[in-house]
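In: Provided below are the primary sequence and the corresponding predicted coordinates.
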Amino acid sequence: MMTKIYIVYYSMYGHVEKLAEEIKKGALSVEGVEAKMWQVPETLPEEVLNKMGAPPKSDVPIISPNELAEADGIVFGFPTRFGMMAAQFKAFLDATGGLWRAQQLAGKPAGIFYSTGSQGGGQETTPLTAITQLAHHGMLFVPIGYTFGAGMFEMENVKGGSPYGAGTFAGDGSRFPTELELEQAFHQGKYFATIARKLKESF
């Protein structure tokens, strides 16, 4: 049986979506795994998004909370707002009360990836505070640790990410993920999918 991985994310300017694409590629590189990207619903009116300079959303489908239960493993991605996940993603998770009551996500592996505006803007606090959502659902957090090897110790160039998961810096919005950041996202997808497949095969 195939292991079904969902990459569920919110991306206002496209930075998180770029990471999501690489995570999907990484997951698909694992035999016996299928991966699908999903966006969470937008909560801001179109008028506000236009004023913020947000580009149109891609054609990646919008997920409903109940569809999370179909996945064998889920990687959640979001930008930072004041060191925590964006409100759009929090609103989506707040709507998973039915899944929580039925314990439909309990025991499922979960990963986290993210973007921040600056180096001190939440590369660790964002995933760290997001883990509380996973804990209440009984999900199994799968960090990448230092499995990315030498890439984790890059000091010559600015690089997002942490042991919690892949990350990127958006800066003023004009900076997009570097090759190294994309490689880390690919690695996370591959690593996470390998763990999720092992978990599924063990039951």
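Out: Yep, it's here.
In: every contact and neighbour count from this point should use C-alpha atoms.
Out: Will do.
In: and the longest helix seen in the chain, what does it pack against?
Out: Ranked by residue count under DSSP state H, the longest helix found in the chain is helix 179-202. With contacts taken as 3 or more C-alpha pairs under 8 Å, 6 or more residues apart in numbering; DSSP states H and E, helix 179-202 sits against strand 3-9, helix 15-28, strand 167-169.
In: and the ones you listed: which comes nearest Ala69?
Out: Ala69 lies closest, by C-alpha to C-alpha, to one member of those: strand 3-9, at 10.1 Å.
In: outside of the closest one itself, list whatever touches it.
Out: Identification of contacts with strand 3-9 by C-alpha atoms under 8 Å, 6 or more residues apart in numbering yields 16-17, 20, 23-24, 27, 32-40, 63, 68, 70-78, 89, 193, 196-197, 200.
In: these, buried ones only, as a ChimeraX selection?
Out: The ChimeraX selection below is limited to those of the contacts of strand 3-9 classed as buried (16 or more other C-alpha atoms under 10 Å):
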select :16,17,20,23,24,27,33,34,35,36,37,38,39,40,63,68,71,72,73,74,75,76,77,78,89,193,196,197,200
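In: A further structure is provided below for comparison with the first:
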Amino acid sequence: MKIRVVYYSMYGHVHQMAEAIAEGAREVSGADVALRRVPETLSGDILKAMGAIDAQKAFAQIPICTIDELAAADAIIFGTPTRFGNMCGQMRQFLDATGALWSQGALVGKVASVFTSTATQHGGQESTILSFHVTLLHQGMIVVGLPYAFQGQTRIDEITGCSPYGASTIAGGKGERMPSENELAGAHFQGKHVATIASKLFR
């Protein structure tokens, strides 16, 4: 059972969440889990000006995802930072290149899930994931969220990400806040949840 965590991370927040997602998925017997990045569309000079170049070196060892890998997977968990309430341009460009998979029905019936990161508490945590789901539904995928069985969603003792639609983290206006213990726990839960569903469908 192949599970791929496909993400884009500029400053490392989504990368940390992706690692927690993968850890959770690996707890399910028979899960072959691997991290994959989508291609960068910004130049090195722009990334440097945005203060992102050093952070990206930390996960440069993660292979770039190919379109064929999507077709070979049983479940795909996508991670993207928010850009004005939607997925980032790098993820959008990657998904826009999957037209051939759509025409072949290559992703129909595969399990899909989404997690995200925003700068602020109400900066698109839910809209980013929900708008991402539209693409997945066009591909015929089975969309899985983060159920309230993850009780960290009901916490009111701290500011935290995560919603029924998927795990999320709040990065802060300058990216100074890394994922909290509760947010990473939500990501871990989501990874295991998706892998469990995929194992029932494909094993």
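Out: Happy to help now that I have it. Being a predicted model, the structure only gives us computed values, none of them experimental.
In: take the helices and strands packed on helix 179-202 of structure 1 and lay them out in a markdown table including distance to Met85 of structure 1.
Out: What follows is those, written out as a markdown table (distance: least, C-alpha to C-alpha, whole Å):
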| stretch | distance to Met85 of structure 1 |
| --- | --- |
| strand 3-9 | 11 |
| helix 15-28 | 12 |
| strand 167-169 | 13 |
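In: of all the ones you listed, which lies closest to Ala135 of structure 1?
Out: strand 3-9 (17.4 Å).
In: next, the angle from that closest one to helix 179-202.
Out: Per axes from the mean of the first three to the mean of the last three C-alpha atoms, to 10 degrees, the angle that strand 3-9 of structure 1 makes with helix 179-202 is 140 degrees.
In: name the residues of the longest helix of structure 1 that are buried.
Out: Judged by neighbour count using 16+ other C-alpha under 10 Å, the buried positions of helix 179-202 of structure 1 are 180-194, 196-197, 199-200.
In: nearest residue to the residue nearest the centre of structure 2 in space, please, no chain neighbours.
Out: Taking C-alpha atoms, centre = their mean as the criterion, Gly79 is the residue nearest the geometric centre of structure 2, at 1.8 Å. Spatial nearest neighbour of Gly79 of structure 2, excluding adjacent residues (C-alpha to C-alpha, 6 or more residues apart in numbering): Tyr7 at 4.3 Å.
In: pretty sure Met84 of structure 1 sits against Gln123.
Out: No: using C-alpha atoms under 8 Å, Met84 of structure 1 is not in contact with Gln123; the gap is 9.4 Å.
In: these two: which has the busier surroundings?
Out: Shown here are Met84 of structure 1 and Gln123; by other C-alpha atoms under 10 Å, Gln123 has more neighbours (29 against 22).
In: residues in contact with stretch 77-94 of structure 1?
Out: 7-12, 16, 20, 40-43, 65, 112-117, 121-123, 125-127, 129-130, 133.
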